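Student: sequence plus predicted model, see below.
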Amino acid sequence: MTKAIMIQGAGSNVGKSMLVAGLARAATRRGMSVAPFKPQNMSNNAAVTSDGGEIGRAQALQARACGLAPHTDMNPVLLKPESEVGAQVVVHGKRMTTMKARDYGKMKSTLMPAVLESFNRLKSQADLIIVEGAGSPAEVNLRAGDIANMGFASAAGVPVALIGDIDRGGVIAQLVGTHAVLPDADCALIKAFAINKFRGDTTLFAEGMDIIAAKTDWTPCGIIPWFADAWRLPAEDVMDIASRKGGPIKIAVPKLNRIANFDDLDPLSATPDVSVEIIQPGQPLPGDADLILIPGSKSTIADLAHFRAQGWDIDLQAHVRRGGRVLGICGGYQMLGTQIIDDAGIEGPPCRVAGLGLLDVVTVMTEEKRLTEITATHRETGAVVRGYEIHIGVTTGPDTHRAWLELDGRGEGAASADGRIQGCYMHGLFSADAFRSVYLTALGAAPTTYNYDDSVDTTLDALADHLETHMDVDTILALAAEV
């Protein structure tokens, strides 16, 4: 029989995703076949799966920790925010609808069969399923129809370990407060707790652990110090992306409101000689940047308006006049063109808007979404790059005749006449070591043999070691129940 354990958090961003990845790698190294599972996720940083769908980026990393290819069953419901009050609903990897949060709250319970369908398929493939919750189960106002936390744990009969984040303060209140507000039946599902993101001497919180255990009757499973190399792993939450000072080559990235698939930044941040600077709204684009990289967006037209509202369009023109380079990926590529046409109202009311005008291309928004893993070749060097496309819209125009990637016998992307302005739809370019080295060398970086993929696996092993040292992994695994 397959066993399962669920990792929930006493709040958002307590480190659940990383702990699941670390536990998955630790259990895999013990000879178990392990699979990750998150019933419902909310993220615009999606991964394309082997079965042609999309899931949260964190589940793709967790799959890697298990030695598996990402699959839509690992995250059956994905919510992709498109506005302050609405999101696209993706079920089993495919877009189902777009709806407001209030409406989704009313219908989410109808998705439990789809969630359990995926969970049951995974059960036939693994000895252990490590489940990740979403947000916090203490949000009891959302309990009715819940599929993300206790609603799923109860329906599937999965015991829970609750994680508190001491870095933000008030961790005793986080955990004891959760115990106080949960219904008795939900509270009984929680078997253990652990403290994450501790800085300093962990023995100083020994009394705190005793207090939590006494007030909850949950088994304490460790105080986990801050994992300093967390930045080396792909981030899922936009809250987790930050500037990284690593060397003299400066890449500036404007932080769009609906920034999406920003895993393109991870290999750059980890490369010696490179500093990635995330430009917050209200800040100017720096005048000394070697490259301005406009990332993907879940809502290109809205984010283009946001880009202009910050005055970044003026900063970008100044950067180009100084001879600076610009790269737009996916939504950023669409923004660089002369016009975006959305006559069908795919992203909102039907409209046609002027682009930034740095590439002579036009994008027409279409209902059909391109969602596929791809392998391409960098035309200038022959370097092979592997990644994915995840977008709506078709881009055409004179500058596509200077495509700088080769994909299935056709050109992909566009470039200005002097080659300093480039765009493409392909995500994952910079994970290819040879291409990344050539690209950065053209910016002035020293050639490097840095292997990004190896560094991710090395960091996953280090994370597993970290948990084996500071967390009672034996007890966590022993608490897993047959499902």
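Tutor: Everything's here; your move.
Student: every contact and neighbour count from this point should use C-alpha atoms.
Tutor: Fine.
Student: OK, contacts around the nearest residue to residue 174 once chain neighbours are set aside?
Tutor: Spatial nearest neighbour of residue 174, excluding adjacent residues (CA to CA, 6 or more residues apart in numbering): residue 10 at 5.6 Å. If you count contacts by CA atoms under 8 Å, 6 or more residues apart in numbering, residue 10 has them with 135, 136, 137, 138, 162, 163, 164, 165, 174, 175, 178.
Student: let me know the helix or strand that the nearest residue to the fourth one once chain neighbours are set aside is in.
Tutor: Just to be clear, that refers to residue 138. Nearest residue to residue 138, sequence neighbours excluded (CA to CA, 6+ apart): residue 178, at 5.1 Å. Secondary structure assignment for residue 178, by DSSP states H and E: helix 171-181.
Student: pasting the second one now:
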Amino acid sequence: MTKAIMIQGAGSNVGKSLLVAGIARACVIRGLNVAPFKPQNMSNNAAVTVDGGEIGRAQALQARACGLKPMVDMNPVLLKPETDTGAQVIVQGQRFTTMKARDYGKAKADLMPRVLDSFHRLGTGRDLIIVEGAGSPAEINLRAGDIANMGFAEAANLPVVLAGDIDRGGVIAQLVGTHAVLPARDRNRIKAFLVNKFRGDPTLFADGAAAIADRTGWHDLGTLPWFADAWRLPAEDVMDIATRPGGAFKIAVPRLNRIANFDDLDPLVNEPDVTVDIIEPGRALPGDAHLVLIPGSKSTIADLADFRAQGWDVDLAAHIRRGGHVLGICGGYQMLGQKIIDQSGIEGPPGQVAGLGHLLITTHLEPKKTLALIKARHIASGEPVKGYEIHLGRSTGPDTARAWLSVDGRPEGAVSADGRVLGCYLHGLFSADGFRKAYLEELGARAASSGFETRVDTTLDALAQHVETHLDLDRLLSLAE
């Protein structure tokens, strides 16, 4: 029978996603048939799957660590925030509904059968499923109807490993405190703990780990040092990109309030001559940027209004007057046009809003979502690209006659008359080494490096070795049931 184990965190952002990727790749290297699973994720950074749906980007990376293509069963419930109190609910890869947080809390129990259905289907014929929790089980106020942490572990009868983040400080309190607040039935599911993100000599925490084990009765799986090359892997949080090293060619990226599918940035931050500068609200777009890249958005109209409220529309116009270049992808592409028409009221009251006016296109938002894996060609260089489309709406207008991509002979994208402003719906195109090199060199960057995809796999191998070296993986696997 397929075994499974669940990695939960003593808090948010303790590194669960990377832990699952590293453990999964280590198990694959050992010869096991492994798959990742996350019952519920909350992220606007999604991936399109081979079976025509969407899942969290982190699960796509974990699938890659397992040597698998992303599938909808790996993340059966994906919440995509649209406002501070509501989100689009994706169930088994497809849009299910849009709900307020309070209403979703009542609906979670009804989703559990579909979550379990995906879990059992995914496990067919495999040796191991590594399950990732969400947030922390210590949020006992969310325990009723839970499908993300202990509620799912109980329904699937899974053992749990609890991870703490020492980089934040207070890791003993994180882990021991979780033990203290959990009800007995949940506490007893936790079989072991590990400490993540230690900077320095991990043996210096031996007494701390012993104190945790003494107070909880859980097995100590080890203290995992900080993995310095994590920045080379696709980021789950856009702010993870802000700390990455860079070079002389500056790409300014305004951090939209509902920024989505920013994996377009990952290949760029791996370029030694490129700095990707994430521009936080309240900060002007820098005057020394060579390129302004406006990324995707989960709520294009709302983010366009916020773009203007930040004064970025004025900064962008000045950037173009100075001879700067602009690239809009998906929602960013829509914002660059003349207007956005939302007659169905998809993003708010029916109507239309003026765009930034740098591309002669009009976008009509439509209820049907486009979800597709795409192979295309960069017309200017002839270089092949591949990626995905994940959007509502279609864009038409004079500037689409100057399309800069070709998809099966169909023109894609738009270019302004002066050639300085480009837009398209295709995410992920910078992963193609030849295109990335041609595009950056045309804008004046030094020759782009090659091998982005290879470096991702090399880094996953290094992460697996990191896990093997510092964690008791044999004991972890022995706990799986």
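Tutor: Arrived safely, thanks for sending. All figures in this text were calculated on a predicted structure; none of them were measured in a lab.
Student: as CSV, the contacts of residue 10 of the first structure with distance to residue 351 of the first structure and secondary structure would be great.
Tutor: What follows is the contacts of residue 10 of the first structure, written out as CSV (distance: CA to CA, whole Å; DSSP: H, G, I helix; E, B strand; the rest coil):
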residue, distance to residue 351 of the first structure, secondary structure
135, 36, coil
136, 39, coil
137, 41, coil
138, 42, coil
162, 47, strand
163, 46, strand
164, 46, strand
165, 45, strand
174, 46, helix
175, 49, helix
178, 47, helix
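Student: can you list those residues in TSV and add distance to residue 235 of the first structure and neighbour count?
Tutor: Output for the contacts of residue 10 of the first structure, formatted as TSV (distance: CA to CA, whole Å; neighbours: other CA atoms under 10 Å):
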residue	distance to residue 235 of the first structure	neighbour count
135	16	19
136	19	22
137	23	26
138	25	22
162	21	25
163	19	26
164	20	28
165	18	25
174	24	20
175	25	25
178	27	22
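Student: how close does the top strand by length along the second structure sit to the first structure?
Tutor: Looking across the second structure with DSSP state E, the single longest strand is strand 362-378. Overlaying the first structure shows strand 362-378 of the second structure at a mean distance of 0.4 Å from the equivalent residues (mean CA distance after the TM-score superposition for the first structure).
Student: enumerate residues external to that strand that contact any of its residues.
Tutor: 48-50, 52-54, 334, 337-344, 346, 383-397, 404-408, 426, 435.
Student: repeat the analysis, applying 7 Å as the threshold.
Tutor: In this structure, residues lying in contact with strand 362-378 of the second structure by CA atoms under 7 Å, 6 or more residues apart in numbering are 48, 52-53, 334, 337-342, 346, 383-397, 404-408, 435.
Student: which SS class is the most centrally placed residue in the first structure?
Tutor: With distances taken as CA atoms, centre = their mean, residue 236 lies nearest the centre of the first structure, 2.3 Å away. Classification of residue 236 of the first structure using DSSP: H, G, I helix; E, B strand; the rest coil returns coil.
Student: which residue in the second structure aligns with residue 51 of the first structure?
Tutor: Matched by TM-score structural alignment, residue 51 of the first structure corresponds to residue 51 in the second structure.
Student: shouldn't its match be in contact with residue 70?
Tutor: No - with contact defined as CA atoms under 7 Å, residue 51 of the second structure and residue 70 do not form a contacting pair (8.4 Å).
Student: neighbour-wise, which of these two wins?
Tutor: residue 70 (27 against 14; other CA atoms under 10 Å).
Student: element containing that one?
Tutor: Following DSSP H and E, one finds residue 70 of the second structure outside all helices and strands.
Student: look up how far residue 105 of the first structure lies from the residue lying closest to residue 71 of the first structure once chain neighbours are set aside.
Tutor: Nearest-residue entry for residue 71 of the first structure: residue 49, 5.1 Å, with adjacent residues in sequence omitted and distances by CA to CA, 6+ apart. Distance of residue 49 of the first structure to residue 105 of the first structure, given as CA to CA, to the nearest Å: 27 Å.
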